[in-house]
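Q: Give me a model of this one.
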Amino acid sequence: MTESSPDAGFNVGGRLRQLRLDRSLSQRELARRAGVTNSTVSLIEQNSVSPSVSSLKKILDALPVSISTFFAGDEPGTPRAFYYRAEELTEIGDGRLSFRLVAARQAERSMSIIHERYPPGADTGEEMLEHDGEEGGVVVAGEIEITVSGEVAVLKAGDAYYFDSRLPHRFRNPGTQECVIVSANTPPTFSDGGRELHHA
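A: Alright, predicted model coming up:
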């Protein structure tokens, strides 16, 4: 988790508190179910910290609520538009890795499209990730080292990847410049399911 000001477009803390209270759970009980500290839940609800995607996923799994539903909120009705300006993408990263989700408030999405940014040296963690679905992407700038089922490749701008997300995988920026990727996965397991998240 990293300290940050609340996202002006989405009140993560308020939404989490609302969902917790709807289920008549104390902060302590939710923390116990999620396997995180009580202070973690408290700080997130106060918007004092920005949770990593994996931390938020653990907490939401304990409710249970998908990340897709979490960001969709309770707004009924039809999707707002076919097009999304840059400032309308929803940040679901952890403050170091940036993952901006397209159409986050459309709860019935069949896929996730994400604009990803990895600063130099950043990675998805020591633990290999696995989840249902398929994922692919195109490197827009910089370079990324991707490990899939023990096979390692470094991709540069213009290169692409596509694999079964159930295979153990990991992403790391070995370069000196920011890496930018536009990725997609289906079903939207990045933001909706599986024990682990892509780029958690």
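
Q: make it CA atoms for all contacts and neighbour counts henceforth
A: Noted.

Q: end-to-end on stretch 73-90?
A: 12 Å (Cα to Cα, to the nearest Å).

Q: Would you mark the buried spots in it?
A: G73, L89, T90 (16 or more other Cα atoms under 10 Å).

Q: So which residues of this protein form helices?
A: 12-22, 27-34, 38-45, 53-61, 67-72, 189-192 (DSSP state H).

Q: burial measure for E151, as a count.
A: 9 (other Cα atoms under 10 Å).

Q: ok so, going back, for the buried residues of stretch 73-90, which one is nearest V138?
A: Set against V138, the nearest of those by Cα to Cα is L89 (18.3 Å).

Q: Now do the contacts for that closest one.
A: R100, L101, V102, A103, A104 (Cα atoms under 8 Å, 6 or more residues apart in numbering).

Q: Repeat that for I146.
A: V152, A153, V154, L155, H169, R170, F171, R172.

Q: Not counting sequence-adjacent ones, nearest residue to the first one?
A: Read it as V152. I146 (5.7 Å; Cα to Cα, 6 or more residues apart in numbering).

Q: now swap in the last one and tell me
A: Residue nearest to R172 in three dimensions, not counting chain neighbours: D123, with 4.0 Å by Cα to Cα, 6+ apart.

Q: do the fifth one as well
A: The shortest distance from H169 to any residue that is not its chain neighbour, by Cα to Cα, 6+ apart, is 4.4 Å, and that residue is V148.

Q: what about that neighbour, distance to G137?
A: Counting by Cα to Cα, the gap from V148 to G137 is 14 Å.

Q: now do H169
A: Taking Cα to Cα, one finds H169 at 14 Å from G137.

Q: between the two, which one's more packed in?
A: Between H169 and G137, H169 has the larger neighbour count (other Cα under 10 Å), namely 23 against 19.

Q: Next up, the contacts around the more buried one.
A: Listed by Cα under 8 Å, 6+ apart, the contact set of H169 reads M128, L129, E130, I146, T147, V148, S149.

Q: one more to line up against the first:
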Amino acid sequence: MNEVDISRNITEYRKRKELTIKELATLTGVTPSLLSQIEKGKANPSINTLKQISSALDIPLFNFFINDNSTENLVVRKDSRKKIMFAENDSFAYELLTPNSQGTIEFMIMKIPPGESSSKELFSHKGEEVAYVMKGCVSFHLMSTVIELNCGDSVKIPPHSNHKWENNTDEDCEVIFAVTPPSF
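A: This next block holds a predicted model:
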């Protein structure tokens, strides 16, 4: 297993956002000299510092711990997708269609069994989302409105909009969606 280079990952994400070390320092409250030492691998950041940097760069914290250098990591095979399941409902699942959440967009498929929903309550996230119903029908709760979506329908979900998905039918439902920036 390859060793993860947190300093390289921080530098890469900072450059993607087209920020200088000084600009990132201003956003994080961390001194430019400490950031420079972190990026050169001469200082180890605390978890709190990593949280500040990830927040300023608008990326999930765990992205600093991912090491994907191979082009082989660009392909996601159907039988090896990363799955996200929840303890309160193990029949509902998200599958990551992008290799990871390192880029600026995340692509996923959501499988909703009959009579299940994505969550008990409406939830929101900072990212913009576009979803497409690949299979079945789904009740989409957006703010105080319920929209019935059928196979082939799509919907754009603005950032910070409370929403949830509910399958009130007797058939499985599959929704494919993209989120930017990644939020899972």
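
Q: Could you tell me the TM-score of the two chains?
A: Comparison of the two superposed chains (TM-score structural alignment, normalised by the length of structure 2) gives a TM-score of 0.60, and 128 aligned residues with a Cα RMSD of 2.8 Å.

Q: Could you report the neighbour count for the counterpart of G93 of structure 1 in structure 2?
A: Under the alignment (TM-score structural alignment), G93 of structure 1 pairs with M85 in structure 2. Residues lying near M85 of structure 2 (other Cα under 10 Å) number 13.

Q: doesn't A93 make contact with M85 of structure 2?
A: Yes. Here M85 of structure 2 reaches A93: they are 4.9 Å apart, a contact under Cα atoms under 8 Å.

Q: What range does stretch 123-136 of structure 2 cover in structure 1?
A: Using TM-score structural alignment, stretch 123-136 of structure 2 pairs with 129-142 in structure 1.

Q: what's the span of the matching stretch from first residue to last?
A: End-to-end span of stretch 129-142 of structure 1 (Cα to Cα): 22 Å.

Q: and the residue lying farthest from the centre of structure 2, how far is that from S124 of structure 2?
A: No residue in structure 2 sits farther from the centre than S33, which is 30.5 Å out by Cα atoms, centre = their mean. Counting by Cα to Cα, the separation of S33 of structure 2 from S124 of structure 2 is 36 Å.

Q: can you check L34 of structure 2 too?
A: In this view, L34 of structure 2 and S124 of structure 2 are 34 Å apart by Cα to Cα.

Q: Please apply the same query to P60 of structure 2.
A: 16 Å.

Q: ditto for V179 of structure 2
A: Distance, V179 of structure 2 to S124 of structure 2, using Cα to Cα: 12 Å.

Q: Looking at these two, which one has more neighbours?
A: More neighbours surround V179 than the other of V179 of structure 2 and S124, with 21 against 16 (other Cα under 10 Å).

Q: As a check, name the ranges of all strands in structure 1.
A: 2-3, 49-50, 90-91, 98-101, 112-118, 134-141, 143-148, 151-156, 160-164, 169-172, 179-186 (DSSP state E).

Q: Same list (the ones you listed) but as JSON lines, adding distance to R17 of structure 1.
A: Below are the strands of structure 1 laid out as JSON lines (distance: least, Cα to Cα, whole Å):
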{"stretch": "strand 2-3", "distance to R17 of structure 1": "18"}
{"stretch": "strand 49-50", "distance to R17 of structure 1": "14"}
{"stretch": "strand 90-91", "distance to R17 of structure 1": "19"}
{"stretch": "strand 98-101", "distance to R17 of structure 1": "22"}
{"stretch": "strand 112-118", "distance to R17 of structure 1": "25"}
{"stretch": "strand 134-141", "distance to R17 of structure 1": "32"}
{"stretch": "strand 143-148", "distance to R17 of structure 1": "36"}
{"stretch": "strand 151-156", "distance to R17 of structure 1": "41"}
{"stretch": "strand 160-164", "distance to R17 of structure 1": "35"}
{"stretch": "strand 169-172", "distance to R17 of structure 1": "32"}
{"stretch": "strand 179-186", "distance to R17 of structure 1": "29"}
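
Q: what range in structure 1 matches stretch 163-181 of structure 2?
A: Using TM-score structural alignment, stretch 163-181 of structure 2 corresponds to residues 169-187 of structure 1.

Q: so which of the contacts of L89 of structure 1 comes closest to F82 of structure 1?
A: So of those, ranked by how close each gets to F82 of structure 1 (Cα to Cα), first place is A103, at 8.9 Å.

Q: mind checking how far T11 of structure 2 is from T98 of structure 2?
A: Relative to T98 of structure 2, and taking Cα to Cα, T11 of structure 2 is found at 22 Å.

Q: what's the answer for Q37 of structure 2, then?
A: Distance from Q37 of structure 2 to T98 of structure 2, by Cα to Cα: 32 Å.

Q: out of the two, which sits in the busier spot?
A: The neighbour comparison of Q37 of structure 2 against T98 (other Cα under 10 Å) goes to T98, with 19 against 14.
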